[in-house]
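K.L.:
Got a predicted structure here, sequence first:
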Amino acid sequence: MIIDVHAHWGPWFFTMDVAEANLATMDRYGIDRAIVSATEAVIYDAGAGNRALAERLDGQDRLLGYVTVNPRRLDQAARDLDELLPTGRFVGVKIHTDYTASPVTSPQTRDALALVASRGLPALVHTWGTSVLDLARLCLDTPGLRVIAGHMGADGFRHAIEAANACDRLYLEPCWSHAPAGRIAEVVAAVDGRRLLFGTDATLIDPSSAFGAVAAAGLTGEAAERVAWRNAAELFQI
């Protein structure tokens, strides 16, 4: 069993034939379930993208959705949550801090994550470098909030270790367009294994990158099972 907690649906703003690639890509790599955000929602119009994704999710059981939240449009975000959560197809929230020009330290993202916490949902938040430390501090300051540090800080993965050890409601997922030797193994050795997830960034990045990086860590037994699916199943109640 494999659950991908960081995936996308829909075309990007450069030439990629990915709109219908989700299930074929999942089949190729043996991914059983994926939690996806709409690219339109992430990079352009959250409301329109969220509703387009809702139509895509209807009637199939391998994809689940993130409601994408733009921290600078919280009224729209609240409406989207009210409308889409009752469908049962959305299990979390996605916030991309760069595309929305809303750093983790901004009041907009603070308020957005407070809204997420009030709905009892996990939030996948884009992190890079030291921003993962800011996310841990914000999580500690927001009662009930559970956050996934997308890319686990990328080149700031050692900061991600510190962040995860500081906040027991912060989870790490590893996808990144680079794969430094030993990165995953170093994180696994230093962080509670119950807070490690698997993500690929498909369809933006081919899943082979994440699979190779995790395979290089040599996980076995319960540790491998937890990363592959069990932690995600518990976090998202799948």
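P.N.:
Sure thing, it's come through.
K.L.:
From here on, just use CA atoms for contacts and neighbour counts.
P.N.:
Will do.
K.L.:
which other helices and strands contact the strand or helix carrying Ala123?
P.N.:
Here Ala123, judged by DSSP states H and E, is contained in strand 122-126. Secondary-structure packing of strand 122-126 (3 or more C-alpha pairs under 8 Å, 6 or more residues apart in numbering; DSSP states H and E): strand 90-95, helix 107-118, strand 146-150.
K.L.:
quick one, that strand and strand 90-95 angle?
P.N.:
Computed by axes from the mean of the first three to the mean of the last three C-alpha atoms, to 10 degrees, the angle separating strand 122-126 from strand 90-95 equals 30 degrees.
K.L.:
Contacts for strand 122-126 next, please.
P.N.:
By C-alpha atoms under 8 Å, 6 or more residues apart in numbering, the list of residues contacting strand 122-126 from outside reads 6, 91-98, 113, 116, 145-151, 235-236.
K.L.:
Quick one: name whatever helix or strand follows that strand.
P.N.:
Next along from strand 122-126, by DSSP H and E: helix 131-141.
K.L.:
helices or strands up against that following helix?
P.N.:
Applying 3+ C-alpha pairs under 8 Å, 6+ apart, one finds that helix 131-141 contacts strand 146-150, helix 157-166.
K.L.:
One more to weigh against that first structure:
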Amino acid sequence: MIIDVHAHWGPWFFAMDVSDVVDNVQVMDRYGIDLQIVSATEAVVYDPRTGNRRLADVLTRTDRLLGYLAINPRDLAAAEHDIAELLPTGRFVGAKIHTDYTDSPVGSPQMRDALTLLDELDLPVLVHTWDRAVLELAQVCAELPRLRAIAGHMGGLGSHWAVEATRVCPRLYLEPSCSHAPAGRIGQVAEHVNPHRLLFGTDSTLIDPAVALGAVAAARLPKDVMERVMWRNAAELFALPTP
């Protein structure tokens, strides 16, 4: 079984040929991915209110996708409205915050307010992290009592900081998708991190899943660790049915 915890639905401004839910499912079938947790591209890069609602409609059409509610920390009133309206559908299982598109660095006051809101709701959140931002996310996570945060890209090229970050907060998870990571990155991180804190993500449909799958295969993880990475940790984090 494979659960992809970092994926997207909808066209990108530089990849317009991946716009329909059919595209997601075709890519998943090609690589044996059973379930994707997706955010709407429109919600991440442009307008959360319209994008989240378009995704809510898409999620009624397939049981292969679950959703992240995209949140802009600079407009928490809108985020609270989206959460109240869309979370009860049962098709959204977490939140997504892209620090660059929202111009909200992890250490900013508005980001702290957004993470505090998600802590109060006990809603897992996927946060875009690069370089030292993964350490900042871990620090905020440690200061909040319940927050479960996923460091998207596990710091990108700063994955050595991701190892340190998991020691700061045991509720921090690492998701390794990256378009240009150095060889051996996943294996090096897995050697030093609690295997219960490792997840699998592809950044599809922005990046072909072959990149992430190849990187994980190259890590040659032990069978029990591979199972945790590919699906079991995600199933536990998001309270999903297990095979």
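P.N.:
Looks like it arrived, so ask away. What you see is a predicted model, and the numbers here were worked out from it, not measured in a lab.
K.L.:
Need the TM-score between these chains.
P.N.:
Scored against TM-score structural alignment, normalised by the length of structure 1, the superposed chains reach a TM-score of 0.99; 238 aligned residues with a C-alpha RMSD of 0.7 Å.
K.L.:
right, and the helices and strands packed on strand 122-126 of structure 1 - which one's nearest Pro180 of structure 1?
P.N.:
strand 146-150 (16.7 Å; C-alpha to C-alpha).
K.L.:
now the strands for structure 2?
P.N.:
Remark: strands assigned in structure 2 by DSSP state E are 3-9, 35-40, 65-70, 92-97, 125-128, 149-152, 172-175.
K.L.:
could I get those as TSV with mean neighbour count?
P.N.:
Listed next are the strands of structure 2 as TSV, based on neighbours: other C-alpha atoms under 10 Å:
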stretch	mean neighbour count
strand 3-9	27
strand 35-40	26
strand 65-70	27
strand 92-97	24
strand 125-128	24
strand 149-152	28
strand 172-175	28
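K.L.:
Export those to a markdown table and append columns for distance to Leu199 of structure 2.
P.N.:
Putting those into a markdown table (distance: least, C-alpha to C-alpha, whole Å) gives the following:
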| stretch | distance to Leu199 of structure 2 |
| --- | --- |
| strand 3-9 | 7 |
| strand 35-40 | 12 |
| strand 65-70 | 16 |
| strand 92-97 | 15 |
| strand 125-128 | 11 |
| strand 149-152 | 9 |
| strand 172-175 | 5 |
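K.L.:
Ala77 of structure 1 -> structure 2?
P.N.:
Ala77 of structure 1 maps onto Ala79 in structure 2 when the alignment is built from TM-score structural alignment.
K.L.:
so what's the nearest residue to its match once chain neighbours are set aside up against?
P.N.:
Excluding the flanking residues, the one nearest Ala79 of structure 2 by C-alpha to C-alpha, 6 or more residues apart in numbering is Ile71, at 5.6 Å. The contact partners of Ile71 of structure 2, by C-alpha under 8 Å, 6+ apart, come to Val44, Pro48, Ala79, Ala95, Lys96, Ile97.
K.L.:
ok, back up a step: so of the helices and strands packed on helix 131-141 of structure 1, which one's packed in deepest?
P.N.:
Compared across these, strand 146-150 shows the largest average neighbour count, a mean of 26 (mean count of other C-alpha atoms under 10 Å).
K.L.:
quick one: it to structure 2 mean distance?
P.N.:
In the superposition with structure 2, the average deviation recorded for strand 146-150 of structure 1 is 0.2 Å (mean C-alpha distance after the TM-score superposition for structure 1).
K.L.:
Brilliant, that's me finished.
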